[in-house]
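Chemist: Next one to model:
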Amino acid sequence: MKMDVTIGNHAYSFSSLKEVFAKANEEKSGDRLAGIAAESVQERIAAKKLLSTWTLGDIRDRPLLPLKQDEVSKIIEEQIDEEVYASIERWTVSDLREYILDDRTGDPEIKRIASGLNSEMIAAMTKIMSNLDLIHAANKIEVITTCCTTIGQKGTLASRLQPNHPTDSVEGMLASLKEGLAYGVGDAVIGINPVIDTVDNVKRLLEASKTFIADWKVPTQNCVLAHVTTQMSAIEAGAPADLIFQSIAGSEAANRSFGISASMLKEASHMMQASGKGAGVNQLYFETGQGSELSAEAHFGIDQLTMEARNYGFAKYFNPFIVNTVVGFIGPEYLYDSKQVIRAGLEDHFMGKMHGLPMGVDVCYTNHMVADQNDMEDLGVLLSAAGVNFLIATPMGDDCMLNYQSLSYHDIATLRQTLGKEPSPEFKTWLENTGILEGGKLSRIAGNPLLFS
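Modeler: Purely as a prediction, here's the structure:
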């Protein structure tokens, strides 16, 4: 297996797969912080060129994080369709990219090939793709899931309504919820981040949101994004939850830092099947983000894009209803500016879709990043063009509890109208029946929370 490449008159030599994977990455401040980034554009190009010549078999035969050392690696490995893999193991990473981008390759063909890939193969392909490649390829893939409702259909753009409140006030949360629904937001989930991670508080927020959903017959799902164990205790106490949530990572050690394991998530899944209020087969919600393994000191020298791909291989095992990357939330230590955030958002969305996941994105940034709201609107347009399953929206794009910037309720409506997207079918019918939508556009009464008085 080659570890050296010559470009022009300069020879580049690498010592390991990890080094090539890291140095083939587009510039990320997190990789720079970890001391594994390419030292120059020329070295990055050399690493990309070398990586493109490796076969899928080369990558599988040399795992970056051995199966005996890590349960995430083991779970990813066990999901590979061996018959499909046998038909493509001699493909190079470049061959894989060309196949996915070929106009003759559609959704069924991509899904079949993807079943024979592991997360590192998908990460390798992503590293040699341009932003437009990532948009074009992701847009080919349709992932449909069902909880209380069904989302992910081609031509739709769903949204998570995020009615957070800095004191977990039910009245404040409901005020934000009403405004979001009045703008046509919330078909993916009404997802509340609690300030206080206690059973009683989670139960209170779940009851309030579920009561509102039932009273107004809103075709959506509710979820309170506390730790999975807190949610499980609340459900045991009778809380009405449609989805159960957890942040996940790409290594067993990083998951331990979140206080979770695969067995714990299996237990949560079984509980939801027995006691959850969602009627469909998909009842879990996962959240990810590039850099979380580095912040937990559990990245094992692997670059943040590849670790993020491993998140999706882990998530795939649990058949979730939705997954989203919170692409700019962790901060400039991992994604320094808008260019890096935009690239990471497109990477994450594509890699999630390649894993067969119902992929969404929180298009967001923190106030100490080199980014602004225009940058986030740009990424919102790119992701909508790429066929993202859902985007997250907050009042005026400003989360007053988590103190970061995201898309706003009216941004979702604008993206749908500009790009010819629709809400999910059941939600669209409800919006039309309430008078919020007329002729596929927001009506004159839209945006008024008093509709729900």
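Chemist: drop to CA atoms for contacts and neighbour counts, all remaining ones
Modeler: Will do.
Chemist: Mind checking what secondary structure residue 348 has?
Modeler: Each residue gets one of three states, and residue 348 gets helix by DSSP: H, G, I helix; E, B strand; the rest coil.
Chemist: Spit out the contact partners of it.
Modeler: Listed by Cα atoms under 8 Å, 6 or more residues apart in numbering, the contact set of residue 348 reads 305, 308-309, 325.
Chemist: ok, residue 188 - how many residues close by?
Modeler: Close neighbours of residue 188, defined as other Cα atoms under 10 Å, add up to 31.
Chemist: Please tell me how far it sits from residue 33.
Modeler: Noted for residue 188: a distance of 35 Å to residue 33, by Cα to Cα, to the nearest Å.
Chemist: and the residue lying closest to residue 56 once chain neighbours are set aside, how many residues sit next to it?
Modeler: Using Cα to Cα, 6 or more residues apart in numbering and skipping the chain neighbours, the partner closest in space to residue 56 is residue 89 (5.0 Å). Around residue 89 there are 17 other residues, counting by other Cα under 10 Å.
Chemist: one more, for comparison:
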Amino acid sequence: MKLKTTVRGRTYAFADTKELLAKANEEKSGDQLAGIAAADAAERAAAKLVLADMPLSALREQPVLPPVLPPELDEVSAVIDSGVDATIYAEIKHLTVGAMRERLLAESGGELLRLGRGMTSEMIAACAKLMSNLDLLRAARAIEVVARCNTTIGQRGVLSGRAQPNHPADDLRGIEASLFEALAYGIGDAVIGINPVIDTPESVRAILQMTRETMDRLAVPTQNCVLAHVTTQMRAIELGAPMDLIFQSLAGTQAGNAAFGIDKALLDEADAMIRERGAAAGPNRWYFETGQGSELSAEAHHGIDQLTLEARCYGLARHYKPFMVNTVVGFIGPEYLYDGKQVTRAGLEDHFMGKLHGLPMGVDVCYTNHMKADQNDMDNLAVLLGSAGVNFLIGVPLSDDCMLNYQSTSYHDIATVRELLGLRPAPEFERWLEARGLMENGALTGAAGDPTIFR
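Modeler: Next up is the predicted model:
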């Protein structure tokens, strides 16, 4: 396999697919921190040229992290490899990455989903590295991934919102007040999802019971979730908590997941429990979160670039047929994504890669306060993602999460993106908003935004 090229008299050589993928990545501060990034734009361009000519089969035969060979035994690799559709893979394995990129930009959404089933996560990551931002938008927009829990999200023309009514002390009245504001702006059709301060089964159960009572009292068609560690949620289920979705953060390596305190056996156990004892009506009962750079922060990246590792998260996630997956794109900080430009690029990459994996993909359009980014950058990314057909965005009061201490999109930001792009809430939720007098003909009414109507 040829892993070198000559550009303007200078020869660039790459040791293996892992180095090639890293140096073909767009500029990311995380890759620079890990010492694996291209030295300059010329080396990056050379890596892209070599990658474009690489057959897809090479990325499966020489993976960045072998699934069975010591000392790099990795169960994520095994899940990814076993999930590949053999018939579709045989059809496309001779294609180069460059040819596959061209095909992905030419095909309809249904065909893209079919092709994605025959691709490993490394193949999908490789295609993303050859795409411009506009390419990523175009390909992702073609893909429609519909999922059902209690409600159905992901339909074309629908932009859902996660209500994230966090509270710095897990005060139930404070959470409820923030939830009322979200509902008043038409946000919450994806999920009512709370990040808890107190990671105990009793606290998780109390929050779930409160959200369930509110959902029942107001007849809100949605689902609830508390984003504690998966083991805490499992204990809460055993205590009788009414849980629709079970949550967990994922990494793209076995070592990264070990840092999160999980492995595949635990995820399998949780999957069986939520299917047997969960409260939801529909078949999709998982909520996963990811984010470029998490493996590096856990010293579990094995010299692999952060985009490729992010794609591997999606390869693991699709095994469980989730209702929601989102990248918390700018949450980790400037060590991994330095500024608004890098956050924007990563958000578009993650959304495309998740969709091509067949996932109901959302994005937390966010940044930390020590990052070289601001709310205008987030506004730009939110509009780009809305144009690309993102399944859902995250809503927090006034864009400022007072518990997690980072900046995201507000409830009214999501409502504005819907209005700007002609998008609507999930159908069941829209009918509920109309019955409450908060929406008419796809637009919020003058009554919207007033949380006191739910007292």
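Chemist: Give me the TM-score for this pair.
Modeler: Scored by TM-score structural alignment, normalised by the length of structure 1, the superposition of the two chains gives a TM-score of 0.99; 451 aligned residues with a Cα RMSD of 0.6 Å.
Chemist: coming back round to it: quick one: what's aligned to the residue nearest to residue 56 of structure 1 in structure 2?
Modeler: Taking TM-score structural alignment as the criterion, the aligned counterpart of residue 89 of structure 1 in structure 2 is residue 93.
Chemist: From residue 109 of structure 2, how far off is its match?
Modeler: For residue 93 of structure 2 relative to residue 109 of structure 2 (Cα to Cα), the value is 20 Å.
Chemist: one step back: right, and the match of residue 89 of structure 1 touches residue 59 too?
Modeler: No - no contact is recorded between residue 93 of structure 2 and residue 59 when judged using Cα atoms under 8 Å, the distance being 9.4 Å.
Chemist: so is the spatially most central residue of structure 2 in a helix, a strand, or just coil?
Modeler: Among the residues of structure 2, the smallest C-alpha distance to the mean C-alpha position (Cα atoms, centre = their mean) belongs to residue 326, namely 2.4 Å. Applying three-state DSSP to residue 326 of structure 2 yields a three-state assignment of strand.
Chemist: Against residue 395 of structure 2, how distant is whichever residue in structure 2 pairs up with residue 435 of structure 1?
Modeler: Per TM-score structural alignment, the equivalent position to residue 435 of structure 1 in structure 2 is residue 437. Residue 437 of structure 2 sits at a distance of 21 Å from residue 395 of structure 2 (criterion: Cα to Cα).
Chemist: ok, those two, which is more surrounded?
Modeler: In this comparison of residue 437 of structure 2 against residue 395, neighbours counted by other Cα under 10 Å, the higher total goes to residue 395 at 28 against 15.
Chemist: do you know how far the residue mapped onto the more buried one from structure 1 is from residue 163 of structure 1?
Modeler: For residue 395 of structure 2, the aligned position in structure 1 is residue 393, judged by TM-score structural alignment. Taking Cα to Cα as the measure, residue 393 of structure 1 falls 9 Å from residue 163 of structure 1.
Chemist: isn't residue 45 of structure 2 right next to residue 24, touching?
Modeler: Yes - the pair residue 45 of structure 2 / residue 24 is scored as a contact, 7.0 Å apart, by Cα under 8 Å.
Chemist: Does the residue lying closest to residue 23 of structure 2 once chain neighbours are set aside lie in a helix or a strand, and which?
Modeler: Of all residues not flanking residue 23 of structure 2 in the chain, residue 38 sits nearest, at 4.4 Å (Cα to Cα, 6+ apart). Secondary-structure assignment from DSSP states H and E places residue 38 of structure 2 in no helical or strand segment.
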